[in-house]
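Engineer: This is a predicted model, with the sequence first.
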Amino acid sequence: MVEIRQEIDSDRNELFQIHQDAFQRDDEAQLVDKLRQNVQYNFNLSFIALVKKKIVGHLLFTPLQINYPTSGKSITSLALAPISILSDYQRQGIGSKLIEYALHELKAQGYSSVIVLGHEHYYPKFGFLPAKKYHIRAPFPLANEDCFLALELEAQALPLHDGEATVQYLSEFGI
């Protein structure tokens, strides 16, 4: 049985280890620590998966801007990044449960959209579509544009008539 809750400050060290284990490097773990220092960091956007009271997964959302240079419009959205599941618990559906729960919570909290750079065949099962369908581009070159995806949590949250848009991540992402 998977339990999901929001992050609390005392989870910090365990979460660092989960990201290290899941990615087999420190980059994502260090990114999460950097993001925690940003004034926009919100514990309500950080979700923890537990199995038998053990933390086995983490999913973080952070604010981002979608900028439309032609119209001068800019809208706030969320970035889904990173998501990590301990290697011993991967491929058991925990990540999917974590994403489903978190998206439901975000909708309840009034958030309108989410952007993710991820697997083009995994995220569509949660309703994500290639961001290019919304005329939204990544702020960096991609080998496969279908891996840059968007989800509207609220109908018509992503305007289709304001021209091409580019995502702007928080500076901690180094983009």
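Structural biologist: Arrived safely.

Engineer: C-alpha only now, for contacts and for neighbours.
Structural biologist: Will do.

Engineer: doesn't Gly95 make contact with Ile85?
Structural biologist: Yes. With contact defined as Cα atoms under 8 Å, Ile85 counts as touching Gly95 (6.6 Å).

Engineer: The two: which is more packed in?
Structural biologist: Ile85 (25 against 20; other Cα atoms under 10 Å).

Engineer: buried ones in the longest strand belonging to the chain?
Structural biologist: The longest strand of the chain (DSSP state E) is strand 54-68. Of all the residues in strand 54-68, those buried under the rule 16 or more other Cα atoms under 10 Å are 55-68.

Engineer: what about versus this one:
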Amino acid sequence: MELKIRQEDKKDFKAVFELIEKAFENVAFSDHREQFLVERLRVSDAFVPELSLVAEQNDQIVGYILLTKIKIKNETGKTAESLALAPVAVLPDFQGKGIGGQLIRTAHDKARTMGFGSVILLGHEKYYPKFGYQMTSQYGIRLPFDVPPENCMVIELIPGALKDVSGVVGYPKAFFE
């Protein structure tokens, strides 16, 4: 069964909504509203259509990933652009088969090609380091809310992209509505 990863299309919205809902249904550290976050982000200035990807198997959407634009702002007010990974989701029956990993690697490659230098996420401390993620604290980057530091991670897509970058992540207001 071949996996096809492609840019999400408007006709996919309903299937993606349901996929995200099912994927996070039994996740303990979830507000179970990730599908609504995606809807809000799609209509925000942070949305990058090329970085909203679906994974298809036998014409069924089985996975989804979204990277959106964020800023990192230091104490002097200087900002640097980055991306937020939220969410990556795979239908429960397809989890554990590497689909999430393929979505992450494909999204990283597309973002790098588009000139984005880094991705920040709040996620599982044992899963994301496999893809090169490190704790944001190693770069002097903080999230704007209180969460365990081991779950706040970043990856440089372009070596040196985070040189001289530090501060607090500024998420689009869609993350807080």
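Structural biologist: Thanks, I have it. All values derive from a computational prediction rather than experimental measurement.

Engineer: circling back to that earlier point, quick check: neighbours shared by Ile85 and Gly95 of the first structure?
Structural biologist: Gly57 (Cα atoms under 8 Å, 6 or more residues apart in numbering).

Engineer: host element of Gly100 of the second structure?
Structural biologist: helix 99-113 (DSSP states H and E).

Engineer: After superposing, tell me the mean distance of that helix to the first structure.
Structural biologist: With mean Cα distance after the TM-score superposition for the first structure, helix 99-113 of the second structure departs from the first structure by a mean of 0.9 Å once superposed.

Engineer: The first structure: helices as residue ranges?
Structural biologist: Assigned by DSSP state H, the first structure shows helices spanning 12-23, 27-36, 94-108.

Engineer: Quick one, which of the ones you listed gets closest to Tyr169 of the first structure.
Structural biologist: Among the helices of the first structure, the nearest to Tyr169 of the first structure by Cα to Cα is helix 27-36 (11.0 Å).

Engineer: and that closest one, which stretch of the second structure?
Structural biologist: Using TM-score structural alignment, helix 27-36 of the first structure lines up with residues 33-42 of the second structure.

Engineer: Buried ones in the matching stretch, by neighbour count?
Structural biologist: In stretch 33-42 of the second structure, counting by 16+ other Cα under 10 Å, buried: Glu34, Gln35, Leu37, Val38, Arg40, Leu41, Arg42.

Engineer: With stretch 73-84 of the second structure instead?
Structural biologist: So, applying 16+ other Cα under 10 Å, buried residues of stretch 73-84 of the second structure: Lys73, Asn74, Thr79, Ala80, Glu81, Ser82, Leu83, Ala84.
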